[in-house]
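[1] Below: sequence and its predicted model.
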Amino acid sequence: MPFGPAGAGPVRRAVITGIGVVAPSGIGVDAHWKCLLAGQNRIGRITLFDPSRYPVTLAGEVADFDALQHVDNRRVVQTDRWTHLGFAATRLALADAGLPELADDPYGYAVTLASASGGNLFGQRELQRLWRGPGRTVGAYQSIAWFYAASVGQLSIRHQFKGPCGVLAAETAGGLDSLAHAVRLVRRGTPVVLAGGTECPLSPYALTCQLRSGLLSTCPDPERAYRPFDAAAGGYVPAEGGAIFVVEELEHALARGVDTVYAEVAGWGASHDARHTGSSGAVDSVQYARAMRLALDRASVDPASVDVVVPDALGVPRYDRSEADALRTVFGSRPPPVSTQKALTGRAHQGGAALDVATALLAMRHGVLPPTAGPDRPAAGCDLDFVRDSGPRRVATALVCARGFDGFNSAVLLRRVPG
């Protein structure tokens, strides 16, 4: 066990022992993994509302999702689809880790998830009821279902996790920041923490907000709409879903005889550009590279030892180029293999970053890197070592990177635990 500063004693190690995936790629880790290995595109026409009046009609949705299979009706009517997805992913993660749904030691369990846009579908429905209904009222649960911390609160209540709970709001970067904060909580004495996040930015209001950025793809072809690092890249496709993780103190996990330790959250880094994310303007890669270096330094991992990088992959040309520049700044002229599957699922904000972590963990477990979804023709300056096949590979370390709108940068270093 590594030791902290002189006199501080041994440092508690935080490992991931459970994964719950609810995403366009499937419900559960097996469905997600099979989808990625097969390269199945799950982007399609939006069905959660009629998108025909909008320039963007495509998204990544969680097909055949029935919230009542994962949570009781009372909680379903009180919460938004974003939280329903969180309920489902949490149940899957707890089952995967072999932990009870109700905490046996409530103050030893915590929830620290990421959030971006909150309960969009619920909020839109209630506001339309206020504007159009004869009673001009909203339901009693509007204030809590739309609230950005709703999923954290509801999961804490549902599972009786009464340790230090919180929410991180850094758009896509928050999906990685939540893991970093989970490590801090483990080191401070909380043995089990839920981390990650889910998202559902698919309502007329939410889509309109995203359209204003000028970063969404308007391509009507699901196979061509989202092309990160490609010469034909024209923006991202929105998506819902994400992943929830059980982050656990290593000795606690071993003491209870856990079946699988996926990896240790060995290092993390965060920085900020102090720049607005928009349809024009320069993009600086300096702070993004700094976040990557911080993650490597905290893990005491040499850049040459990283086996794969899972990038943010926004699909906007100047952001893709700056991400490639950041990787070359950190790793030199030949960065490690790069793999991204967002072109198959869409970009689910903080849920998408969490999903990238799930993919990296499964690659480490199976010793296989899923092929990257494109690019067919890398754009100028984006000629990275993209994984082209899914053959066996050594995957002992993985660096997952994410950028949040308006300047947030995060990176997490995952390391396989020998055993």
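    Okay, I see it. Numbering: from 1, shown residues only.
[2] Please count neighbours and contacts with C-alpha atoms only from this point.
    Fine.
[3] SS state for the residue in the chain sticking out farthest from the centre?
    The outermost residue of the chain, judged by C-alpha distance from the chain's mean C-alpha position using Cα atoms, centre = their mean, is P134 at 40.6 Å. When classified by DSSP: H, G, I helix; E, B strand; the rest coil, P134 comes out as coil.
[4] L294 versus that one, what's the distance?
    Counting by Cα to Cα, to the nearest Å, the gap between P134 and L294 amounts to 56 Å.
[5] Where do the helices of the chain begin and end?
    Along the chain, the segments classed as helices by DSSP state H run 29-38, 73-78, 81-97, 120-132, 142-145, 150-159, 174-187, 204-211, 250-255, 286-299, 317-331, 342-345, 350-366.
[6] what's the fifth one in contact with?
    When contacts are defined by Cα atoms under 8 Å, 6 or more residues apart in numbering, helix 142-145 is touched by residues Q78, T79, D80, G118, G119, F122, G123, E126, A150.
[7] doesn't W82 make contact with the last one?
    No: the criterion here is Cα atoms under 8 Å, and A150 misses it with W82 at 9.3 Å.
[8] Below is structure B, check it against A:
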Amino acid sequence: MSASAAPVVATGLGIAAPNGLGAQDWWTATCKGQSGIDRITRFDPSGYPSKLAGEIPGFVAEEHLPSRLIPQTDRMTRIALAATDWALSDAGIRPDDLPEFDMGVVTASASGGFEFGQGELQKLWSQGSQHVSAYQSFAWFYAVNSGQISIRNGMKGPSGVVVSDQAGGLDAVAQGRRLIRKGTNLIVSGAVDASICPWGWVAQLASDRLSTSEDPTRAYLPFDPSADGFVPGEGGAIIILESADAARERGAKIYGEIAGYGSTIDPRRGSGRPPGLRKAIELALADADVRPEEIDVVFADAAGIPELDRTEAEALGAVFGPRAVPVTAPKTMTGRLYSGAAPLDLAAAFHAIAEGVIPPTVNVEPSFEYDLDLVLAEPRTADVHTALVVARGHGGFNSAVVVRAAA
């Protein structure tokens, strides 16, 4: 096998989700169908048309990070740093024991540090520029999670950030795979987003894609006739990537292989050309050298917007056939976490492979027009060896990743 095609595997997971803090709590809640979507508590949402979100419960940054980091970081970065600590511990990695240039960081971001930026802008308007923190220069920035993770852990290898909205989490993992195949021993990847604050909320509302329902059980309903938008959330997953050979040499636990990746961009509206999602899926399958019938489950993007749900259902039907593969959207329990959503789906896929169970899609009463075999209400026992994760970003980004059990 050539170096360019060497298998890359996941050896550590760090999870922070609205329905569970830490991998075990999150997975237990997910299999039980427990939702983390509810009325916003981080600010008063009564004056906004959308009032629901998936908020992470019980995360107190001071319990996980040194006090010096608190004044210089946004909530999303604090969560990402804690999740990285958990992922490294899960992988059995002590960064101090490894050569600093053999470790890199590639994360994704969709919004940057909105809450930090809002606070500093309020200081600017109300108190003057001399009261604005110097940390504003980077705490808001899309790349700040990659930077802070690399600094905290002494990682000086190839690093970067990918910005492609919800698709970004898969794109970051794919870039991590490329870097490992080029010779970097370890990459911290995945993503965490958190922008549930008034400024961030107004920015999200501008998309006109948020549900305005005030019933947490009927607000985010992908593939349902009542779908009218999605519910945002905060959190995501940090994933430790290594070459399969290196992981086995050190006796690491291996969750599974990042086996295939494909990405496309949709054509402009009115062009008459088809959407790019089907092609992204086909590219991922070809990259993994698997046939459609070898996919045991699809973790759907699940936009919750009728037009986009229809596009996804048509793409899955074209690739796999009608109702030919189980499809699930556990993000109905968390909301859409932007760049953090797809890495969390990757983590769910690895757990599904390990435990032989497909997590459910909650609250949804699917429309027959989509012709999907949705896993509803209860988890489904299944022999899962290979899974497909699909993600799309606002602006036409499409990405797909195939993961499978390590050989």
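    Done, it's in. Treat the numbers as computed from the prediction; the structure is a model and nothing was measured.
[9] what TM-score do we get after superposing?
    Comparing the two superposed chains by TM-score structural alignment, normalised by the length of the second structure, the resulting TM-score equals 0.96, with 406 aligned residues with a Cα RMSD of 1.7 Å.
[10] quick one: common contacting residues for A150 and W82 of the first structure?
    Contacts common to A150 of the first structure and W82, judged by Cα under 8 Å, 6+ apart, are G118.
[11] Compare neighbour counts for those two and give me the winner.
    Each of A150 of the first structure and W82 has its neighbours counted (other Cα atoms under 10 Å); W82 has more, 29 against 21.
[12] Dump the helices of the first structure to CSV, plus distance to G241 of the first structure.
    Putting these into CSV (distance: least, Cα to Cα, whole Å) gives the following:
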stretch, distance to G241 of the first structure
helix 29-38, 12
helix 73-78, 16
helix 81-97, 6
helix 120-132, 13
helix 142-145, 17
helix 150-159, 13
helix 174-187, 12
helix 204-211, 15
helix 250-255, 27
helix 286-299, 25
helix 317-331, 23
helix 342-345, 9
helix 350-366, 6
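[13] Which among the ones you listed is found nearest to Y54 of the first structure?
    Closest of the helices of the first structure to Y54 of the first structure is helix 204-211, at 8.4 Å (criterion: Cα to Cα).
[14] Check which helices and strands that closest one sits against.
    Judged by 3 or more Cα pairs under 8 Å, 6 or more residues apart in numbering; DSSP states H and E, the packing partners of helix 204-211 of the first structure are helix 120-132.
[15] quick one: the helix it packs on aligns where in the second structure?
    Aligning helix 120-132 of the first structure against the second structure (TM-score structural alignment) gives residues 114-126.
[16] Could you check the matching stretch and say which residues are buried?
    Across stretch 114-126 of the second structure, burial judged by 16 or more other Cα atoms under 10 Å covers F114, E115, F116, G117, Q118, E120, L121, K123.
[17] try stretch 12-32 of the second structure
    Burial within stretch 12-32 of the second structure, assessed by neighbour count using 16+ other Cα under 10 Å, is assigned to 12-23, 26-27, 29-31.
[18] One more: stretch 302-310 of the second structure?
    Of the residues in stretch 302-310 of the second structure, A302, A303, G304, I305, P306, L308, D309, R310 count as buried by neighbour count, 16+ other Cα under 10 Å.
[19] Equivalent analysis for stretch 361-381 of the second structure, please.
    Across stretch 361-381 of the second structure, burial judged by 16+ other Cα under 10 Å covers 361-366, 370-377, 379-380.
[20] try stretch 147-166 of the first structure
    Using 16+ other Cα under 10 Å as the test for burial, stretch 147-166 of the first structure gives 147-156, 159-166.
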